[in-house]
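Peer 1: coords below, sequence missing:
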């Protein structure tokens, strides 16, 4: 028989990582309010680490539960919805009045819709793809580009661009554009060495240029989904046009 106390301890463990994700998200919000933008951005990265650990720990300890799933979604609202929205607002949005408030609000609202839709659709969707930009990806995009603007003073006059792009990103979260999920993917043995070499080179790039590397990766990931959707739509229209002829 299973010891109830042992079971409860295992059950609580992954939820502690979820709680840690919420905590770092709240600390990020406080840091952003006080103008510590770089600290706030890095804390969002830390929330992402805790968010990744909770699910893995739950699967390894066989402690997955419906409560854990719901708790994780609520944590994501704080860490990847409210925290980056507050960071964006105090970094650039406050200077643009109601428009800044609108962008901040839509980011949180559409992020919540994205999470709700994911929870409803996940049992029936392909695990190798995401439908719409995942909210953690959107949060990291905001955080890393705040770091970029802080690092390179020449970008400061263009800070309004970050506000506009984030507005577009909010709509991408609730779009039907498909993005690859790296949680489950099949890798052929013949390509294992090439993937390993590529991963080492990527890790080396991130070691040398962590902020620039993450900014490039996350931006290319988002643009790839948009470009793929445009290409698919254009191809489909071309086929329909040829059939009508």
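Peer 2: Ah, there it is. The structure displayed is predicted, hence computed values, not measured ones.
Peer 1: CA atoms for contacts and neighbours, from now on please.
Peer 2: Noted.
Peer 1: Okay, helices next: where are they in the protein?
Peer 2: Here the chain has its helices, by DSSP state H, at 4-33, 37-60, 66-76, 83-91, 97-121, 135-151, 159-173, 192-208, 210-244.
Peer 1: got the contact list for residue 45?
Peer 2: 140, 143 (CA atoms under 8 Å, 6 or more residues apart in numbering).
Peer 1: Now do the buried residues in stretch 96-114.
Peer 2: By 16 or more other CA atoms under 10 Å, the buried positions in stretch 96-114 come out as 100-101, 103-112, 114.
Peer 1: Tell me which two of these sit farthest apart.
Peer 2: The most widely separated members of the buried residues of stretch 96-114, counting by CA to CA, are 100 and 114 (21.0 Å).
Peer 1: Figure out which of the helices of the chain is closest to residue 184.
Peer 2: Here helix 37-60 is closest among the helices of the chain (CA to CA), at 12.9 Å.
Peer 1: buried stuff in that closest one?
Peer 2: Neighbour counts over helix 37-60 (16+ other CA under 10 Å) mark 37-48, 50-51, 53-55, 57-58 as buried.
Peer 1: another one to put next to it:
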């Protein structure tokens, strides 16, 4: 039996296991453990592809398995968390009908559509079209952590605002499936001239992480989108 061809799939299953357990903690309202397990799942998600390329064992099974695992970690879990946040916002504000929190599950539907489309889209080898689901998931799982630990009251107030949460849900669902080219952080070579956008993004990310902690996560994703749009405009010119 060729053991090495199973290593990437075992890492993918680690992603699935992390996401499954994260969904349990998300339902229970333990957002810290849910966020940790989602991050762990995304770590596995990154290294399963890396291992497949390193061991030269890429295949159709791994591709399909990867999307199924991502559907849980970066699809189901953020949908549950947004659902819970909308319920909590409604308790505070009493401003929405009781069925509205289910709109948070649009994130899950949007992630499912993106992942299915990604598997048949041959254009996304060197860049992404639409926001990758792990980025969306990190954005969402960071919100309750910001609410709990951030000292910036404006940020905490926004996360308790029903309309901000609904707007975020709709925006992320759209951006995941929009025909927007987003740069990949894969480096073919390391010259500054050909990778200036990537280096700027990495430097800004480090600065924000050091200074803003949890609040940096959604801001980094917003910066990623803005830099990608600016980069696209530059390339077209």
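Peer 2: Thanks, I have it. Fair warning: this is a prediction, and the values are worked out from it, not measured in the lab.
Peer 1: Assess the claim that residue 184 of the second structure and residue 126 are in contact.
Peer 2: Yes. Judged on CA atoms under 8 Å, residue 184 of the second structure makes contact with residue 126 at a distance of 6.4 Å.
Peer 1: Touching both of these two, which residues are there?
Peer 2: Shared contacts of residue 184 of the second structure and residue 126, counting by CA under 8 Å, 6+ apart, come down to nothing at all.
Peer 1: So what touches stretch 6-13 of the first structure?
Peer 2: Counting by CA under 8 Å, 6+ apart, 57, 58, 61, 63, 64 sit against stretch 6-13 of the first structure.
Peer 1: please redo it, this time with the cut-off set to 10 Å
Peer 2: Residues outside stretch 6-13 of the first structure that contact it (CA atoms under 10 Å, 6 or more residues apart in numbering): 4, 5, 18, 54, 57, 58, 61, 62, 63, 64, 65, 68.
Peer 1: residues contacting the equivalent of residue 57 of the second structure over in the first structure?
Peer 2: The equivalent of residue 57 of the second structure in the first structure is residue 63 (alignment by TM-score structural alignment). Applying CA under 10 Å, 6+ apart, we find residue 63 of the first structure in contact with 7, 8, 9, 10, 11, 12, 13, 14, 15, 55, 56, 57.
Peer 1: Specify which member of those is nearest to residue 235 of the first structure.
Peer 2: Once CA to CA is applied, the member of those that ends up nearest residue 235 of the first structure is residue 55, at 38.0 Å.
Peer 1: my guess is the closest one contacts residue 21, does it?
Peer 2: No. With contact defined as CA atoms under 10 Å, residue 55 of the first structure does not reach residue 21; the gap is 12.0 Å.
Peer 1: so stretch 163-178 of the first structure corresponds to what in the second structure?
Peer 2: Stretch 163-178 of the first structure covers residues 166-181 of the second structure once aligned (TM-score structural alignment).
Peer 1: Could you list the buried residues of that stretch?
Peer 2: 166, 168, 169, 170, 172, 173, 174, 175, 176, 177, 180, 181.
Peer 1: Kindly report the same for stretch 145-160 of the first structure.
Peer 2: 145, 146, 147, 148, 149.
Peer 1: how far away is the first one from residue 165 of the first structure?
Peer 2: By that I understand residue 145 of the first structure. 11 Å (CA to CA, to the nearest Å).
Peer 1: Apart from its chain neighbours, what residue comes closest to residue 137 of the second structure?
Peer 2: residue 74 (5.0 Å; CA to CA, 6 or more residues apart in numbering).
Peer 1: Trace the one you found over to the first structure, please.
Peer 2: That one, residue 74 of the second structure, aligns with residue 80 by TM-score structural alignment.
Peer 1: My guess is that match contacts residue 109. True?
Peer 2: No. With contacts counted by CA under 10 Å, residue 80 of the first structure stays clear of residue 109, the gap being 11.6 Å.
Peer 1: Just give the number of residues close to residue 238 of the first structure.
Peer 2: 11 (other CA atoms under 10 Å).
Peer 1: picking up where we left off before, adding distance to residue 236 of the first structure, write the contacts of stretch 6-13 of the first structure out as a markdown table.
Peer 2: What follows is the contacts of stretch 6-13 of the first structure, written out as a markdown table (distance: CA to CA, whole Å):
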| residue | distance to residue 236 of the first structure |
| --- | --- |
| 4 | 57 |
| 5 | 58 |
| 18 | 42 |
| 54 | 41 |
| 57 | 43 |
| 58 | 42 |
| 61 | 46 |
| 62 | 44 |
| 63 | 44 |
| 64 | 41 |
| 65 | 41 |
| 68 | 41 |
